[in-house]
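1. Show me how the following folds:
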Amino acid sequence: MLKKKIAFIGPGVMAEAMIAGLLRQKLADAKNITASGPREERGEELRKKYGIKATTDNASAIHEADVVVLSVKPQRLTEVMKGLKGIRPDALVLSIIAGATIKKISSGLKHKTIVRSMPNTPGQIGEGITVWTASKEVTDEQQEMTRSILGALGEEVFVEDESYLDMATALSGSGPAYVFLFTEALIDAGVHMGFPRRIAEQLVLQTIKGSASYYQGASRHPATLRNQVTSPGGTSAEALYYLEKAGFRTAISRAVWAAYQRSLELGKEKPGHIDTHDEENT
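-> Presented below is the predicted three-dimensional model:
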């Protein structure tokens, strides 16, 4: 990996997380990493921070790359692929773009060695999880390279069936947004009762963190753990009654399903409205 040249097309948040992880784990050499995007100042920021190369010319970025990471917004992919015709035949193309199928990328690039993946936000601190799959042309060596690159973000899960990628996009890819919203709601509830916000934040964050760790170590169904803290006629029972009455469980299920449907739509969309912002938030 240290000798492999890696080009990131779209120097956004997740691209930076991958770069930072690769360098932190000494899986890549900074001089072999290039970030390419439309804004010179973003490239300069990454160059100063990590010592990598930066450019606004996608064609030059991919010229000698062993791995090309596609990390642009889904709406920009079709246009960006038009400028990526010089990818080496033996290079690996690794996409982290929501909804973009292997078929779409392969057709747009006229290239067959494709890995499609879906990381999530905690990857920025090495605590993420990425689901990925590969075209049949991806070699065993390239699969190991993929594991190393995605492993820099946290855990990685390989799946044979590409349809799982759209499901992962809705569940784990968008999942942090659901957790943050739930966290925000709990903190606001604490403030509404009268807690200072800083104390409400401390209580909620440690409760969520501790609950997740406890669940991970307990190896029991979450319903069993929930029952342990739900005394008959108690405060938890009262709160859970209102959550169920409000359709809490159904709302979550429908939200994830909506995200899944949107991921499928993104894979079929033709370029229409293109976000005028760059890839910094991808």
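
2. make it CA atoms for all contacts and neighbour counts henceforth
-> Fine.

3. This protein: strands as residue ranges?
-> Applying DSSP state E to the chain gives strands spanning 6-9, 33-36, 53-55, 67-70, 92-95, 114-118, 128-134, 154-158.

4. Can you name every helix or strand that the first one contacts?
-> The one in question is strand 6-9. strand 33-36, helix 58-62, strand 67-70 (3 or more C-alpha pairs under 8 Å, 6 or more residues apart in numbering; DSSP states H and E).

5. what's the burial count for A59?
-> 16 (other C-alpha atoms under 10 Å).

6. so it makes contact with G83?
-> Yes. Contact criterion C-alpha atoms under 8 Å: A59 and G83 qualify, at 6.4 Å.

7. residues shared between the contacts of the two?
-> Common contacts of A59 and G83 (C-alpha atoms under 8 Å, 6 or more residues apart in numbering): none found.

8. coming back round to it: could you single out the most deeply buried of the helices and strands packed on strand 6-9?
-> Sort the helices and strands packed on strand 6-9 by mean neighbour count, taking mean count of other C-alpha atoms under 10 Å, and strand 33-36 sits at the top with a mean of 26.

9. quick one: contacts of that one?
-> So strand 33-36 is contacted by 5-11, 19, 43, 46, 52-58, 61 (C-alpha under 8 Å, 6+ apart).

10. Please pick the buried ones from these.
-> Neighbour-count burial (16 or more other C-alpha atoms under 10 Å) applied to these gives 5-11, 19, 43, 46, 52-56, 58, 61.

11. and for comparison, fold this next one:
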Amino acid sequence: MQITFIGGGNMASAIIGGLGNSGEHQIRVVELHADKRQQLQQQFAVQAVAEMPTQFAADEVVVLAVKPQGLRDVCLALAPVLGGALVVSIAAGIRCEAMTRWLGSERIVRVMPNTPAMVGKGVSGLYAAANVGAADRDAATRIMQAVGTTTWLDAESGIDDITSVSGSGPAYVFYFIESMIEGAVQAGFAEDEARRLVLATFDGAVELARQSPLPVATLRQNVMSKGGTTERAIFRFEAEGVKQAIIAGAMDCRARSVEMGLELSRD
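-> Okay, here's the model as predicted:
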């Protein structure tokens, strides 16, 4: 597969790294910054150029990996040379309808990835209109599976839904890890030891949840004994409304995703 990335930032680099391991693809990157081009060439042995190619072929894939605020200009520059190529956009917020206007093409797949893609543990939600064929969907799936797991969404609004869960979800997890590390330091551990203990605790808990057939609520209850230490901590979380705050925050995240989509998808 011939794949051209427009933009060579962190997420593009993660995907390029994952794809490069297979040896099945020809990859080039359009990146304005010379130092970043040099880094991409050295790290991944890909072709990195400063200017948009003069023409794409219909059997190519173009991955839009630029900031949402710059996507309109990139699409308008890409439109005359696109040549019917499949477009895969990982830019947050921008709706397919807007990209279709700018590109003059409906052959578009939207993707919401997340940052654990940088270590091959990403979660990506994908959406394409009904007129995007199975081969194009398969190509987009293969690209994103190079950095983790994928799920196809039935409606474009599903991009907003998955943003509130896996797209922004790593930040929720990091926030909880950060809080636990601070608690461990207050308990008397050195910060490096606190970090090591908390990360190992998360690793173990996630693996147990993955392997166990029990609901996570049951796993949590299994750690608690009546009148014990864990119960005291959970009671404080409940009294402070931690669970409801997390749920409300996720819903605020989704609402902002919808707002950004409307704002950034205007002409």
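
12. Identify whichever of the strands of the first structure lies nearest to A258 of the first structure.
-> strand 114-118 (17.1 Å; C-alpha to C-alpha).

13. Give me the mean deviation of that closest one from the second structure.
-> Following the fit onto the second structure, the mean deviation recorded for strand 114-118 of the first structure is 0.6 Å by mean C-alpha distance after the TM-score superposition for the first structure.

14. list the helices and strands that strand packs on?
-> Taking 3+ C-alpha pairs under 8 Å, 6+ apart as the contact cut, strand 114-118 of the first structure packs with strand 92-95, helix 102-109, strand 128-134, helix 163-168.

15. Would you mind finding the most buried of these?
-> Taking mean count of other C-alpha under 10 Å, strand 92-95 is the most buried of these, at a mean of 26.

16. Which stretch of the second structure lines up against that one?
-> Using TM-score structural alignment, strand 92-95 of the first structure corresponds to residues 86-89 of the second structure.

17. Please state the offset of the matching stretch from the chain centre?
-> 15 Å (C-alpha atoms, centre = their mean, to the nearest Å).

18. ok, average deviation of it from the first structure?
-> Mean for stretch 86-89 of the second structure is 0.5 Å (mean C-alpha distance after the TM-score superposition for the first structure).

19. Mind listing residues that contact that stretch?
-> Stretch 86-89 of the second structure has contacts (C-alpha under 8 Å, 6+ apart) with 58-65, 107-111, 136, 140.

20. ok, now stretch 109-125 of the second structure?
-> With C-alpha under 8 Å, 6+ apart, stretch 109-125 of the second structure has contacts from 10-11, 13-15, 18, 86-92, 95-96, 126-129, 132, 137, 140, 144, 146-153, 159, 162-163, 166-168, 170.

21. can you rerun that using 6 Å?
-> Residues from elsewhere that reach stretch 109-125 of the second structure (C-alpha atoms under 6 Å, 6 or more residues apart in numbering): 14, 88-90, 126-128, 147-152, 167.

22. what range in the first structure does that stretch sit on?
-> Going by TM-score structural alignment: stretch 109-125 of the second structure matches residues 115-131.

23. Distance across that stretch, terminal residue to terminal residue?
-> 11 Å (C-alpha to C-alpha, to the nearest Å).

24. same deal with stretch 125-143 of the first structure?
-> First-to-last distance for stretch 125-143 of the first structure - C-alpha to C-alpha - comes to 23 Å.

25. Quick one: residues contacting the aligned residue in the first structure for E31 of the second structure.
-> Aligning on TM-score structural alignment places E31 of the second structure opposite G37 in the first structure. For G37 of the first structure, the contacting residues are 10-11, 56, by C-alpha under 6 Å, 6+ apart.

26. from those, which is closest to N32 of the first structure?
-> Using C-alpha to C-alpha, those come closest to N32 of the first structure at P11, 15.2 Å.

27. The closest one matches what in the second structure?
-> Alignment note (TM-score structural alignment): P11 of the first structure maps to G8 of the second structure.

28. what about the residue nearest to that match when sequence neighbours are not counted, distance to P80 of the second structure?
-> Excluding its sequence neighbours, the residue lying closest to G8 of the second structure (C-alpha to C-alpha, 6 or more residues apart in numbering) is E31, at 5.7 Å. Distance, E31 of the second structure to P80 of the second structure, by C-alpha to C-alpha: 19 Å.

29. what does G133 of the second structure give?
-> Distance, G133 of the second structure to P80 of the second structure, by C-alpha to C-alpha: 22 Å.

30. Neighbour count: those two, which is higher?
-> Neighbour comparison, G133 of the second structure and P80: the larger count goes to P80, with 14 against 11 (by other C-alpha under 10 Å).

31. Could you check how far the more buried one is from W102 of the second structure?
-> On the measure of C-alpha to C-alpha, P80 of the second structure and W102 of the second structure end up 10 Å apart.

32. Next: G261 of the second structure.
-> 15 Å.

33. Near A190 of the second structure, how many other residues are there?
-> By other C-alpha under 10 Å, 12 other residues sit near A190 of the second structure.

34. what does it align to in the first structure?
-> Match for A190 of the second structure (TM-score structural alignment): P196.
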